[in-house]
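Student: Return a 3D structure for these sequence lines:
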Amino acid sequence: MTFKTLGYELADGIATVIINRPEKNNAISMEMRADFRALADELYGDEAARVVVFTGTGKTFCVGADVATFETDWNTPVFRANTRLLTNFFNDLEALEKPLIAAINGTCVGGGLELALACDLRIAARSARFGLPENNLGLIPGIGGCSRLVKLVGFGRAKELVLTGEIISAEDAHRYGLVGRVVEDDALMTEARGLAERLGAKAPQALGIAKRVLQSCVSADLQTARTIESFGQSILIKTTDHREGVKAFREKRRPTFEGR
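Tutor: From the prediction side, this is the model:
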């Protein structure tokens, strides 16, 4: 599938999505919103894509909305409609039963950071910078950024980042728990692909249900989360992949999971 503002590559079960507006620091345009919507449909429908990696072209991951277009393309009805579109896209990413990795190659601010927050795992290049400076525009991180940030780094850190709008280094992002690891710039995609390959070798249904269960642990009460956990296990124990995993363990070999 081809997009106007995104690169898309699928190889060995890994879908790599490349945010591709380098002339605008990979800012999110109207066209990119349409591409995001089509991308969600592609990711949900393509069983060959077991893991998804997001990254950006050049030295920027994504700077969020294209502020230069606010006065022309962002009148209030359009702004609200596009906020809903992005919110739905990020929610769809979070609900996707496939692991999502953000390989953050450079500046990652505003809506770009909100995109990274919707991913499951985040790896940062050492030169990457992070922030939520929306209050400099009289706005807030309004497409899931506040809620996801609180869950990830805690209330105090989230308040500090949102209220100050400060831009922080990759090392500070790692210290805050915003990213899982920091690597040298030239090792970023090698690290991301290596992680994607390891995840791609896991049982797909188990990964998908694990995502749902973990999400319930932060969005539901304890008893409900435990019920979802038990229900998920009762589904997985009947799968072909579970039987393959047990058989491979006994035979001292690597399992071959088929997603069944």
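
Student: use CA for all of it now, contacts and neighbours both
Tutor: Will do.

Student: so where do the strands sit in the chain?
Tutor: In the chain, the strands defined using DSSP state E lie at 6-11, 14-19, 51-56, 60-62, 100-104, 107-109, 121-125, 129-131, 168-169, 181-183.

Student: Identify whichever of those strands lies nearest to Cys146.
Tutor: Cys146 sits nearest to strand 129-131 of all these, at 12.0 Å, using CA to CA.

Student: Could you look over the strands of the chain and pick the most buried one?
Tutor: Highest mean neighbour count of the strands of the chain: strand 60-62, a mean of 30 (counted as mean count of other CA atoms under 10 Å).

Student: So which other helices or strands are in contact with that one?
Tutor: strand 107-109, helix 111-118 (3 or more CA pairs under 8 Å, 6 or more residues apart in numbering; DSSP states H and E).

Student: Swap in 6 Å and give it another go.
Tutor: Applying 3 or more CA pairs under 6 Å, 6 or more residues apart in numbering; DSSP states H and E, one finds that strand 60-62 contacts strand 107-109.

Student: Residues in contact with the strand it packs on: which ones?
Tutor: 60-63, 128-132 (CA atoms under 6 Å, 6 or more residues apart in numbering).

Student: So which residue is dead centre in this structure?
Tutor: Cys119 (1.8 Å; CA atoms, centre = their mean).

Student: pretty sure that one contacts Lys98?
Tutor: No: contact criterion CA atoms under 6 Å: Cys119 and Lys98 do not qualify, at 10.1 Å.

Student: To check against the first, give me the structure of this:
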Amino acid sequence: MTTQPLVERSEVGAVLVLTLARPRAKNALSAELMEELRIALQRAAQEESVRAVVVTGQDGNFCAGADISAFENFRTAPLVGDRSRCGQLFWDELSSFPKPVVAAVEGYALGGGCELALACDIVVAAESATFGLPEVKLGVIPGAGGTQNLIRSVGKAAAMQMLLTGTAISADEARRMGLASTVCAEGEALEAALAIGHAISGNSPTAVALAKNAALAALDTGLAQGLEHEKRNFHVAILSPDSYEGQQAFLEKRRPAFSQTGASS
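Tutor: From the prediction side, this is the model:
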């Protein structure tokens, strides 16, 4: 008997689409699904043909959260030890993934699903999208970056209201608060996310990687340290072959032929 993949992979030009494929569970995050997604991201990080990644879900839902049945694993897994039992390896690797990741959200993005969207670089939401971190209603709190990433995305007051009441918000509210960057018509989130991915993929992969790296440093450092980090990345970029090619192409009024690989700081 062939086991159906829990993460479906397809390439649209230079954009890799990873689709969560547990529709009967509204694409809830099981340990197996997170491991498949982790492996898919590891592979994508090494593939020169992939310039950006889009994460989405099957059958009108992004991800309804984590499997409640998996909570027993969290009780028995030590805080330090077998991190794979809690899916922590997946979350760690997603947070350090070097290429841009766009979430294409339709329907539910709740609990772990909301944390997955927050961990992406850009969030595109259809009008049907619903975002929320309802963990307090189950006697727990977000444990995959939700408290940290939400407050960085929407600010203290809005984050506290969502976290402490467990109340969900609409796509329009998510855009107004800064959680989502774009709201599109029902059924068009993937198309809109692909358009962003294609726009990214036309740019220098070296510059894109360095820009993402520098921007994320702002979340973990003060302004002075962040500016120093940006300056270091700028010097790496300006000395790269893509820098010479991009500026020469501009002067010659032609499309640049950028390298296939990015750069790290």
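
Student: I'd like to know how many residues surround the residue nearest to Gly178 of structure 2 when sequence neighbours are not counted.
Tutor: Of all residues not flanking Gly178 of structure 2 in the chain, Val154 sits nearest, at 5.3 Å (CA to CA, 6 or more residues apart in numbering). Counted with other CA atoms under 10 Å, the neighbours of Val154 of structure 2 add up to 18.

Student: Equivalent analysis for the one 10 residues further on, please.
Tutor: Other residues within reach of Leu164 of structure 2, judged by other CA under 10 Å, total 14.

Student: Skipping adjacent residues, who's closest to it in space?
Tutor: Spatial nearest neighbour of Leu164 of structure 2, chain neighbours left out: Val136 (6.8 Å); criterion: CA to CA, 6+ apart.

Student: can you tell me how far the one you found sits from Val17 of structure 2?
Tutor: Distance, Val136 of structure 2 to Val17 of structure 2, using CA to CA, to the nearest Å: 32 Å.

Student: likewise Leu116 of structure 2?
Tutor: In terms of CA to CA, Leu116 of structure 2 sits 15 Å off from Val17 of structure 2.

Student: do Ser240 of structure 2 as well
Tutor: 28 Å.

Student: Now do the helices in structure 1.
Tutor: 30-45, 70-73, 76-95, 111-118, 145-153, 155-164, 170-176, 188-200, 204-219, 222-236, 240-250 (DSSP state H).

Student: and those, which is most packed in?
Tutor: Taking mean count of other CA under 10 Å, helix 111-118 is the most buried of the helices of structure 1, at a mean of 26.

Student: Give me the mean distance between that helix and structure 2.
Tutor: Compared with structure 2 after fitting, helix 111-118 of structure 1 has a mean deviation of 0.5 Å; criterion: mean CA distance after the TM-score superposition for structure 1.

Student: Which strands and helices lie in contact with that helix?
Tutor: Short answer (3+ CA pairs under 6 Å, 6+ apart): helix 111-118 of structure 1 packs on no helix or strand.

Student: again, 8 Å this time
Tutor: By 3+ CA pairs under 8 Å, 6+ apart, helix 111-118 of structure 1 packs against strand 60-62, helix 76-95, helix 145-153.

Student: is it possible to export those to TSV including distance to Ala124 of structure 1?
Tutor: Rendered in TSV, the data for these read as follows (distance: least, CA to CA, whole Å):
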stretch	distance to Ala124 of structure 1
strand 60-62	10
helix 76-95	19
helix 145-153	16
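
Student: Can you say which of those is nearest to Ser234 of structure 1?
Tutor: The nearest among those, by CA to CA, is helix 76-95 at 20.2 Å.

Student: Determine the angle, from 0 to 180 degrees, between that closest one and strand 51-56.
Tutor: Computed by axes from the mean of the first three to the mean of the last three CA atoms, to 10 degrees, the angle separating helix 76-95 of structure 1 from strand 51-56 equals 140 degrees.

Student: what's the offset of helix 76-95 of structure 1 from the middle of its chain?
Tutor: Relative to the centre of its chain, helix 76-95 of structure 1 is centred 15 Å away, using CA atoms, centre = their mean, to the nearest Å.

Student: Ok, stretch 46-59 of structure 1 next?
Tutor: That offset, for stretch 46-59 of structure 1, works out to 10 Å (CA atoms, centre = their mean).

Student: what stretch of structure 2 does it fall on?
Tutor: Using TM-score structural alignment, the residues of structure 2 aligned to stretch 46-59 of structure 1 are 47-60.

Student: Can you check the distance spanned by the matching stretch, start to finish?
Tutor: End residues of stretch 47-60 of structure 2 are separated by 29 Å (CA to CA).

Student: ok, and what's touching it?
Tutor: Outside stretch 47-60 of structure 2, the residues within contact range by CA atoms under 8 Å, 6 or more residues apart in numbering are 14-23, 26-27, 44, 62-63, 99-107, 187, 190, 193-194, 197-198, 200-201, 205, 260-261.

Student: residues near Glu252 of structure 2, how many?
Tutor: 10.

Student: Distance check, it against Ala14 of structure 2.
Tutor: For Glu252 of structure 2, the distance to Ala14 of structure 2 - CA to CA - is 25 Å.

Student: swap in Leu29 of structure 2?
Tutor: The value you get for Leu29 of structure 2 to Ala14 of structure 2, if CA to CA is used, is 26 Å.

Student: The two: who's more crowded?
Tutor: The residue with more neighbours, out of Leu29 of structure 2 and Ala14, is Leu29; 26 against 18, by other CA under 10 Å.

Student: excluding its backbone neighbours, what's nearest Leu163 of structure 2?
Tutor: Closest residue to Leu163 of structure 2 apart from its sequence neighbours, by CA to CA, 6+ apart: Leu133 at 6.1 Å.

Student: so where in structure 1 does stretch 105-124 of structure 2 end up aligned?
Tutor: Going by TM-score structural alignment, stretch 105-124 of structure 2 sits over residues 104-123 in structure 1.

Student: Tell me how far that stretch lies from the chain's centre.
Tutor: 7 Å.

Student: ditto for stretch 6-22 of structure 2
Tutor: Distance, centroid of stretch 6-22 of structure 2 to centroid of chain: 13 Å (CA atoms, centre = their mean).

Student: First-to-last residue distance for that stretch?
Tutor: Across stretch 6-22 of structure 2, first to last residue, CA to CA, it's 6 Å.

Student: Kindly report the same for stretch 114-132 of structure 2.
Tutor: 6 Å.

Student: And stretch 217-226 of structure 2, by the same measure?
Tutor: Stretch 217-226 of structure 2 end-to-end distance (CA to CA) = 6 Å.

Student: Show me the contact partners of that stretch.
Tutor: The contact list for stretch 217-226 of structure 2, computed with CA under 8 Å, 6+ apart, reads 152, 214, 229.

Student: What's the last one aligned with over in structure 1?
Tutor: Looking back up the chat, that one is His229 of structure 2. Counting by TM-score structural alignment, the partner of His229 of structure 2 is Ile228.
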